[in-house]
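[1] With the sequence up front, the predicted model follows.
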Amino acid sequence: MKKISYLLIFTFLTSCTSNTIFKKPKDLIPKDTMSLLVQEMMIASSSKFIKNKNLERKINYMPLVYDLFKIDSIRFQTSNLYYMSKIDDYQAIFEDAKANLERKKAILDDLKKTKDSLRTDSIRNSNKKPILIDTLNKKKERELPNNVKDLKVKL
């Protein structure tokens, strides 16, 4: 009985450790294209809950990503499964995608910061304009001769 239980435990432990690497599909998506595809898919999946121009939410943008790269979901799934079996390549693809997304985010943050600073400057200037006009009017009154000021007050 003990021998059978040891045999079962040994077979169970050896069957759990499988390093399955799938065959390379004939229509495999290249690594750099896969990285770009993953970037676009991350953007598409995160924009699902943001309102678009028509104020609609919960729109699936994945078909648009597939159309952009001229692939179908089956080709993506087979390529994704192949790269998942080669974890080093898969991790490199995702790290590249993450780095590119962070660069894009930094560029967009700088652009937003510039637009916000321009907006705050324009708001500050719009608030200062009446003050500037009042000070210019006062300067003009100071420059006027005394008899003109008297006429202005009498009117």
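    Ah, there it is.

[2] Only C-alpha atoms from now on, for both contacts and neighbour counts.
    Will do.

[3] If you count contacts, what does the helix or strand harbouring residue 83 end up packed against?
    Residue 83 is located in helix 73-85, with elements delineated by DSSP states H and E. In terms of contacts (3 or more C-alpha pairs under 8 Å, 6 or more residues apart in numbering; DSSP states H and E), helix 73-85 is packed against helix 87-143.

[4] here comes the other one, which I'd like you to weigh against the first:
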Amino acid sequence: MKKIILLLSILIIISACSNKNEIPKPAKPIDKAVMENILYDLALLQALKSYSPEKLTKNSINSKTYIYQKYKIDSLQFVENNKYFASDIETYKLMFENVSNRLQKEKIEIDKVLSKELKVKTKKSQDSLEKIVKKSKVIARG
């Protein structure tokens, strides 16, 4: 009898400990891919806010309002969905890794464009300097 009581009490303790407080699915669910896009946009807006806040102010952009309007959601819907996705830490971690990878790819593309622009500007500057040098040689000879 003691063994049965001990076994039942162990089962009760195990079931009580393993009982997750699962977050219910939101009333207005946001697709995982859309949520990743929202997190991506929020990361970009946060970076812009940190790097050049006057640009947001100058263009009258409130980052949260912008996100809500762009994705046609409200603050409650965002909070509920964010909480829901965050309750599954592995999924949430994967979403942030995807956002991070996407940001990294964008950075590489932007760096390539900036590098090309710098080469063009450098070439133009060199051409201009060569013209000036040639003109000064002609003037010096004359």
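    All right, it came through fine. For clarity, every value in this text was computed on a predicted model and none was experimentally measured.

[5] re earlier: buried ones in the helix holding residue 83 of the first structure?
    By neighbour count on 16 or more other C-alpha atoms under 10 Å, the buried set for helix 73-85 of the first structure is 75, 76, 78, 79, 80, 81, 82, 83.

[6] cool, and stretch 84-101 of the first structure?
    In stretch 84-101 of the first structure, counting by 16+ other C-alpha under 10 Å, buried: 90, 93, 94, 96, 97, 98, 101.

[7] ok, which pair from these is furthest apart?
    Based on C-alpha to C-alpha, the longest span within the buried residues of stretch 84-101 of the first structure runs between 90 and 101 and measures 16.6 Å.

[8] sorry, back to before: could you save the buried residues of helix 73-85 of the first structure as JSON lines and add columns showing distance to residue 16 of the first structure?
    Formatted as JSON lines, the buried residues of helix 73-85 of the first structure follow (distance: C-alpha to C-alpha, whole Å):
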{"residue": "75", "distance to residue 16 of the first structure": "29"}
{"residue": "76", "distance to residue 16 of the first structure": "27"}
{"residue": "78", "distance to residue 16 of the first structure": "23"}
{"residue": "79", "distance to residue 16 of the first structure": "24"}
{"residue": "80", "distance to residue 16 of the first structure": "23"}
{"residue": "81", "distance to residue 16 of the first structure": "19"}
{"residue": "82", "distance to residue 16 of the first structure": "20"}
{"residue": "83", "distance to residue 16 of the first structure": "21"}
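
[9] Let me know the closest of those residues to residue 50 of the first structure.
    Set against residue 50 of the first structure, the nearest of the buried residues of helix 73-85 of the first structure by C-alpha to C-alpha is residue 76 (25.1 Å).

[10] host element of the closest residue to that closest one other than its chain neighbours?
    Spatial nearest neighbour of residue 76 of the first structure, chain neighbours left out: residue 29 (7.4 Å); criterion: C-alpha to C-alpha, 6 or more residues apart in numbering. Secondary structure from DSSP H and E places residue 29 of the first structure outside every helix and strand.

[11] Run a quick neighbour tally on residue 29 of the first structure.
    Using other C-alpha atoms under 10 Å as the criterion, residue 29 of the first structure is surrounded by 19 other residues.

[12] Just want to check the distance between it and residue 90 of the first structure.
    In this view, residue 29 of the first structure and residue 90 of the first structure are 12 Å apart by C-alpha to C-alpha, to the nearest Å.

[13] Could you find the residue nearest the spatial middle of the second structure?
    residue 40 (2.9 Å; C-alpha atoms, centre = their mean).
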